[in-house]
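Student: Below is the structure, and that's it, no one-letter string:
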């Protein structure tokens, strides 16, 4: 299933026309297909990744807890949706990403990383095998750079379709399946999808690509639909009693509790996959074979270990530590908080940070400097809140 798109080959030629742009007029935030839909429901809109997006509707804590107990509807249409096809596309993509595509079945979804020559993370992304190519979902703030990187490193025989006329939703929470099952039809029932598997369905009579995936730690689905049908399908989903629209604020607190890193904060182009504790994004065969961008830097770190590690921190008291706060061992600065906030589920502050590898063991006592006040903290395993993915073979 491919919706209307702009098409590029790897040399960077655009098959569509490019509109004239006045360089003196600021671009400003762009709008997504559901912009007016969010505003009509009281969404508090903010500029995020270059788009107007709702940060909250009725309140971050209420929306967070609703998603943990029911089902939250998220608009993630700012994400980049790409379709790669052409001669030897599998081998070409493996030369760019540290992913093993030979073991990825049709409909299979896999997490991977876009790396630079130094092994730094340019983006994290999801790769799905479709019947004649690969569907990639990349971060909204980096999608144009990602397209440029792919154009540069993929051969001319590979075509990149940017699916700009496709909206993307996430329905997350323990009642997401219950809410969505009654709305879809397809060759196979929705129950056939387990974690990181997808398929084509009809949602309200409209073609939709649905995968059982998400970034909250909960069971749930990501749903790609034509942008022209976005509002009617959002209405259809949110008409279910289990579902409420949820903003960016709760999406961030949910992913933090799940111990999931956010690009541009917990991952950057100066951070490698070993330090970031993301080696599951570098598949086993590729660790042995290499031959991907950044392999010369990443593979030695797998054997020797990285000098720093991303860790979870439990913080005493009620004060939260935010991104940029200094992490201390005694009086010595040893790291920096990359994500932090108050956990609505645990009712305490939590954070992620990078610290020296010899301070990364669970139970290690540390402290965090928040505006001159030292908060006691300790290293804890992640996720902070257990994942509840619907894995194959689960009851």
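Tutor: Nice, I can see it. Remember, predicted model here, so these are calculated numbers, not experimental data.

Student: going forward, measure contacts between C-alpha atoms and count neighbours the same way
Tutor: OK.

Student: Would you enumerate the residues in contact with residue 261?
Tutor: Shown in contact with residue 261 (CA atoms under 8 Å, 6 or more residues apart in numbering): 255, 267.

Student: what's the distance between it and residue 310?
Tutor: Here residue 261 is placed at a distance of 9 Å from residue 310 (CA to CA, to the nearest Å).

Student: same check, this time on residue 278
Tutor: For residue 278 relative to residue 310 (CA to CA), the value is 9 Å.

Student: Counting neighbours, go ahead and name the busier of these two.
Tutor: residue 310 (26 against 18; other CA atoms under 10 Å).

Student: list the contacts for the closest residue in space to the more buried one that isn't next to it in sequence?
Tutor: What sits nearest to residue 310 in space, not counting adjacent residues and going by CA to CA, 6 or more residues apart in numbering, is residue 354, at 4.5 Å. Residues near residue 354 by CA under 8 Å, 6+ apart: 275, 308, 309, 310, 311, 335, 336, 337, 338.

Student: So residue 354, which state does it fall into?
Tutor: strand (DSSP: H, G, I helix; E, B strand; the rest coil).

Student: Give the burial count for residue 331, as a bare number.
Tutor: Neighbours of residue 331 using other CA under 10 Å come to 10.

Student: what do you get for residue 54?
Tutor: 23.

Student: What of the one 3 residues further on?
Tutor: Each residue near residue 57 was counted by other CA under 10 Å, and the total is 21.

Student: next, the one to line up against it:
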């Protein structure tokens, strides 16, 4: 996911007319005109997703295929992630890195057998395509899918609603996918999302997107949800927003994304290294005491929302970091934030202060997610 783009030349998704019909407030985001909220408002949309099922238009994101017998090894050469060992129709989170170990983009990818299916961030997709083509284009075929739409159905009742349209889809478990058919249209559905809830991401032809979205919205559990609630949901789940919490200046280790780098790709692993920035990333993995900053979760001890880019200070008033994402959690009714702090202040329960309009707001470091996840694993 990416931060907003304020460009005036905006593109639209296949659901633009439906958003207008539903009364959405549209805003510029990643070069597109996107719904930030509908008439029911951000708070209602957020809570509805936590309790039932929310439908999100994420068609601004990039969908790509990599094809060829060397595609998995080629993609693995760009990321500190196990691509070769990924099972059929299994999905994984990945990180494209630059030569300094900085994060060019975070993405999702699926081994579909005949190809690798990638979903990349909307504001990064042109740069990602150029990067991938330039680095591994001689080893595999890269096929952008600009005519595909992407919908996310999220929430504890998402499977109940989707199964009425796609019988048997509830058999999928978290981070798996499969080919499906709806009224003659070829869909690819994964059980995944960016809210911390159970749910699905549905890739489908753009010319079928509105009819399919309307069929989902006809289900009693489903309501439309905009980018505002998508942001508050992902923050409660402790998930990074590209452009805010991670970017080209942050490494996976600084961003506390060590879990995304499988053992086989780490120092001593069977296929260790070989990706851009490997020496820097490996040094940080092996000598974490040399880190200059680390991403942490924070909860405010007063009910004062703390937003990016608020400065963080210690008890002596010294600058120790800054907020990268922050808001009043609709679920917890308490301010939460992601931030980068000096390593000496990264331990859970450490108290620090965020400067909000010149006033120090006490906060404490806490583990994420802020709200427990609800992924369907079995």
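Tutor: All right, it came through fine. As the structure is a prediction and not an experimental result, all values here were calculated from the model.

Student: Let me see the TM-score of these two.
Tutor: Superposed pair, TM-score by TM-score structural alignment, normalised by the length of structure 2: 0.94. Supporting alignment: 364 aligned residues with a CA RMSD of 1.1 Å.

Student: need the contact list for the corresponding residue of structure 2 for residue 221 of structure 1.
Tutor: When structure 2 is aligned by TM-score structural alignment, the residue opposite residue 221 of structure 1 is residue 200. By CA under 8 Å, 6+ apart, the residues touching residue 200 of structure 2 are 152, 153, 154, 158, 159, 189, 190, 191, 192, 193.

Student: show me the contacts for the aligned partner of residue 332 of structure 2 in structure 1.
Tutor: Matched to structure 1 by TM-score structural alignment, residue 332 of structure 2 sits across from residue 346. Residues counted as contacts of residue 346 of structure 1 (CA under 8 Å, 6+ apart) are residue 385.

Student: Check the offset of the longest strand anywhere in structure 1 from the chain's centre.
Tutor: If you go by DSSP state E, structure 1 has its longest strand at strand 332-343. In terms of CA atoms, centre = their mean, to the nearest Å, the centre of strand 332-343 of structure 1 is found 21 Å from the chain centre.

Student: Structure 1: which residue goes with residue 17 of structure 2?
Tutor: That one, residue 17 of structure 2, aligns with residue 36 by TM-score structural alignment.

Student: how many neighbours does that match have?
Tutor: Residue 36 of structure 1: 13 neighbours (other CA under 10 Å).

Student: Check which helices and strands whatever helix or strand it lives in sits against.
Tutor: Secondary structure from DSSP states H and E places residue 36 of structure 1 in helix 35-40. Under the contact criterion of 3 or more CA pairs under 8 Å, 6 or more residues apart in numbering; DSSP states H and E, helix 35-40 of structure 1 touches strand 51-56.

Student: Next SSE downstream of the strand it packs on?
Tutor: helix 60-69.

Student: Please, where are all the helices along structure 2?
Tutor: All helices of structure 2, identified by DSSP state H, fall at 16-21, 42-51, 71-76, 125-136, 158-165, 209-217, 227-236, 278-286.

Student: Tell me which of those helices lies nearest to residue 177 of structure 2.
Tutor: Nearest of the helices of structure 2 to residue 177 of structure 2, taken as CA to CA: helix 158-165 at 13.5 Å.

Student: what about the aligned residue in structure 2 for residue 284 of structure 1, neighbour count?
Tutor: Here residue 284 of structure 1 is matched to residue 263 in structure 2, going by TM-score structural alignment. Residue 263 of structure 2 has 17 neighbours, counted by other CA under 10 Å.

Student: from what I can see residue 158 of structure 2 touches residue 56, true?
Tutor: No: in this structure, residue 158 of structure 2 is not within contact of residue 56 by CA atoms under 8 Å, at 11.9 Å.

Student: which one of the two has more residues nearby?
Tutor: residue 158 (24 against 21).

Student: Just to confirm, what residue in structure 1 is aligned with that one?
Tutor: Aligned partner of residue 158 of structure 2 by TM-score structural alignment: residue 176.

Student: How much space separates its match from residue 74 of structure 1?
Tutor: From residue 176 of structure 1 to residue 74 of structure 1 the distance is 12 Å (CA to CA).

Student: related to what we said a few turns ago, please narrow the contacts of residue 200 of structure 2 to those residing in strands.
Tutor: 152, 153, 154, 189, 190.

Student: With respect to residue 89 of structure 2, which of these is nearest?
Tutor: residue 190 (8.6 Å).

Student: my guess is the closest one meets residue 180, correct?
Tutor: No: using CA under 8 Å, residue 190 of structure 2 makes no contact with residue 180, being 10.3 Å away.

Student: Who has more neighbours out of the two?
Tutor: For residue 190 of structure 2 versus residue 180, the count of surrounding residues by other CA under 10 Å is larger for residue 190: 25 against 18.

Student: Which residue of structure 1 is paired with that one in the alignment?
Tutor: So, by TM-score structural alignment, residue 190 of structure 2 is matched to residue 211.

Student: And for residue 130 of structure 2?
Tutor: Using TM-score structural alignment, residue 130 of structure 2 pairs with residue 148 in structure 1.

Student: And residue 209 of structure 2, by the same measure?
Tutor: Match for residue 209 of structure 2 (TM-score structural alignment): residue 230.

Student: so how many other residues sit close to its match?
Tutor: Residue 230 of structure 1 has 22 nearby residues by other CA under 10 Å.

Student: wait, isn't it in contact with residue 203?
Tutor: No: using CA under 8 Å, residue 230 of structure 1 makes no contact with residue 203, being 11.0 Å away.

Student: list the contacts for the closest residue to residue 211 of structure 1 other than its chain neighbours?
Tutor: Distance criterion CA to CA, 6+ apart; nearest residue to residue 211 of structure 1, sequence neighbours excluded, is residue 198 at 3.7 Å. Contacts for residue 198 of structure 1 (CA under 8 Å, 6+ apart) come out as 107, 108, 109, 209, 210, 211, 212.

Student: List the contacts of the match of residue 284 of structure 1.
Tutor: residue 269.

Student: Residue 81 of structure 2 versus that one, what's the distance?
Tutor: 9 Å.

Student: and if you look at residue 125 of structure 2?
Tutor: Taken as CA to CA, the span from residue 125 of structure 2 to residue 81 of structure 2 is 19 Å.

Student: And for structure 1, the residue most distant from the center?
Tutor: residue 331 (35.6 Å; CA atoms, centre = their mean).
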